[in-house]
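A.B. asks: predicted model and sequence below, questions to follow.
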Amino acid sequence: MSHIASLIPSQPPDSALALQPIGGATQANRWRTEAMRSHATPRLLFIARGQGRIIIQGLTHGYFANNLIYIPARTMYGFEAGPTVYGHLLTLPRAMASEWPSEAVHLRLRDVMAQKEFLTLFDGLERELSSDRQHARRAAHYQAGLLAVFFARQIDNQRNTGPDVDRRNSSAARLVAAYTDLIERHFPTDKGIADYAASLGVTATHLTRCCRQTSGQSALTLLSDRRHYEACRMLRDTRAPIADVAQVAGYGSAAYFSRVFQARSGQTPSAFRKSVPDQRRAGQH
């Protein structure tokens, strides 16, 4: 498979600070948020309004308005973005990663003053990113740095007081987090749930039980979600033959991939590819 993978572009280089709106996902576009995925660089998810659920490393969290969710690089996650949800997803360049936490953090901004402070910083960042003034990119990076400081201060204020602390430290959550880390490394292979469970020193039954306990999904669903997102991304971002997409995304044969993909998305891989914008032309991440 390595010679095929080398011919297929990986995710677009996340070298630039970028901001994109999220929310109001249609059925056809739900894969863009709900399917498990990870990124080469960190993300900050800001929920301005609405509510839903997000799964990070196999642990489900409820989110609401004025929530900030930081997701480190190579961390598997997926979230609901229904018609009532609106927010933004901030891409943080690799060079700024050291200014942010090393693990996922979910902040709930309940204090009105904290909400106002964040919105002031966020509006400044958004304004500079959309500006054509001289040195706007430089100013945007400074604004992102101020956001990092704000985030660190909020973590200090809320440390060890959030409802997710004990849940993250449970044996089930630790096992499922380790499982999602393995998925990120091995989903392109033909490893099955039994193989992952063996690598973790547990039975497949126990792994699935823990996944359902922490995320409400089975171990197989988490793995299948990650493969589905990768297949969608590759169909959207590359011109690789369907057979190559099937192999690199972990499906094996093109025939099996086509059956599974159509059952889930309602479209054949070829039809899906034609229906989504080419990100290479759109210049989006």
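C.D. replies: Structure received. Numbering: from 1, shown residues only.
A.B. asks: could you use CA atoms for every contact and neighbour count after this?
C.D. replies: Noted.
A.B. asks: list the contacts for the residue nearest to Tyr70 when sequence neighbours are not counted?
C.D. replies: Nearest residue to Tyr70 in three dimensions, chain neighbours excluded: Leu44, at 4.5 Å (Cα to Cα, 6 or more residues apart in numbering). Neighbouring residues of Leu44 by Cα atoms under 8 Å, 6 or more residues apart in numbering: Leu68, Ile69, Tyr70, Ile71, Leu89, Leu90, Thr91, Leu92.
A.B. asks: use this one as the comparison:
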Amino acid sequence: MSEPSQQSEATAETETARPPAVQLRDVSKIYQMGGQAVHALDGVSLSIQRGAYTAVMGPSGSGKSTLMNVVGCLDTPTEGVVEVDGVDVTSLLDTERTALRGDEIGFVFQTFNLMPQQTAQENVELPMTFQGISGAERQDRATELLTRVGLGDRLDHKPSELSGGQRQRVAIARALANDPAIILADEPTGNLDSETEAEILELFEELNAAGNTILVVSHERIVAEHAERIIHLFDGEVEKIEEIDDRRIAGEPGR
């Protein structure tokens, strides 16, 4: 009778020993504008655990986009350390950072960023192409992911033949293609109506419940409240971290 308990304890210890999905230590990003130093990020330290659902909020100019770019390996900090899945990305060469970005990070953008001449399936296959995955495996996984996001009957449709919500579902499936350590979503519902927004947020909740780590950047409180916690940025600094005890349920009326 003690063996299952010991196995559970061993599994828990293994999970605890794994590094966070994202770790920032004293991260600053300074831009020179008109001879003046602008601190887009100013000594930011935070940790995002595996399987967490986190939102980032703040007014325009607070550093939200810079934080997203730094975590997503699209930009490098002026100072500090950024780790993704336990790897110090600030010490990598550009080519190594690009490779890690393809392996460990899935992006979802406000404008979808789909290839207009490719089908939904081909758009989802694209990240896997750069990873050298065989054609048959790419097709199978793309079909699986599109089915998972509710588009199993839209595999051959091009973006122009899909609604805004369906396009974002394709973008989410594409973000999952390489089984990333974290999904970064930048204003993912900004171009959607309220009903479709609720559908996409419900999908994020389902993905998080399945174990995916999600970081959403949004200026909308109603979007951020679907997360487990909200990181509030102001003038490049973490103003506060808010734990959401009563998470908003997708589709419920505003309060």
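C.D. replies: Noted; the coordinates are in hand. Fair warning: this is a prediction, and the values are worked out from it, not measured in the lab.
A.B. asks: tm score of chain vs chain?
C.D. replies: Remark: TM-score between the superposed chains equals 0.26 [TM-score structural alignment, normalised by the length of structure 2]; 115 aligned residues with a Cα RMSD of 6.0 Å.
A.B. asks: and which of the contacts of Leu44 of structure 1 is nearest to Ser275 of structure 1?
C.D. replies: Nearest to Ser275 of structure 1 among the contacts of Leu44 of structure 1 is Leu89, at 23.3 Å by Cα to Cα.
A.B. asks: give me the neighbour count for the closest one.
C.D. replies: Neighbour count of Leu89 of structure 1, defined by other Cα atoms under 10 Å: 18.
A.B. asks: the stretch 51-200 of structure 2: helices as residue ranges?
C.D. replies: 64-71, 94-104, 120-130, 135-148, 164-175, 194-209 (DSSP state H, counting those that start in this stretch).
A.B. asks: and of the ones you listed, who's closest to Arg221 of structure 2?
C.D. replies: Closest of the helices of the stretch 51-200 of structure 2 to Arg221 of structure 2 is helix 194-209, at 12.8 Å (criterion: Cα to Cα).
A.B. asks: for the closest one, buried residues please.
C.D. replies: Across helix 194-209 of structure 2, burial judged by 16 or more other Cα atoms under 10 Å covers Thr196, Glu197, Ala198, Glu199, Ile200, Leu201, Glu202, Leu203, Phe204, Glu205, Leu207, Asn208.
A.B. asks: ok, the last one touching Glu202?
C.D. replies: Meaning Asn208 of structure 2. No. Contact between Asn208 of structure 2 and Glu202 fails when scored by Cα atoms under 8 Å: they sit 9.9 Å apart.
A.B. asks: if we can go back for a sec, from the contacts of Leu44 of structure 1, which land in strands?
C.D. replies: Among those, the ones falling in strands (DSSP state E) are Leu68, Ile69, Tyr70, Ile71, Leu89, Leu90, Thr91.
A.B. asks: now render the residues you listed as CSV, adding distance to Ala18 of structure 1.
C.D. replies: Output for these, formatted as CSV (distance: Cα to Cα, whole Å):
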residue, distance to Ala18 of structure 1
Leu68, 16
Ile69, 16
Tyr70, 15
Ile71, 15
Leu89, 8
Leu90, 6
Thr91, 5
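A.B. asks: how close does the nearest residue to Ala136 of structure 1 once chain neighbours are set aside sit to Leu223 of structure 1?
C.D. replies: Setting aside the residues directly before and after it, Ala136 of structure 1 is nearest to Glu128 in space (Cα to Cα, 6+ apart), at 5.2 Å. Distance, Glu128 of structure 1 to Leu223 of structure 1, by Cα to Cα, to the nearest Å: 39 Å.
A.B. asks: more crowded one of these two?
C.D. replies: A side-by-side neighbour count of Glu128 of structure 1 and Leu223, using other Cα under 10 Å, places Leu223 first with 23 against 20.
A.B. asks: quick revisit: what angle do strand 67-71 and the host helix or strand of the residue nearest to Ala136 of structure 1 make with each other?
C.D. replies: Element membership of Glu128 of structure 1 [criterion: DSSP states H and E] is helix 112-129. Angle, helix 112-129 of structure 1 to strand 67-71, by axes from the mean of the first three to the mean of the last three Cα atoms, to 10 degrees: 60 degrees.
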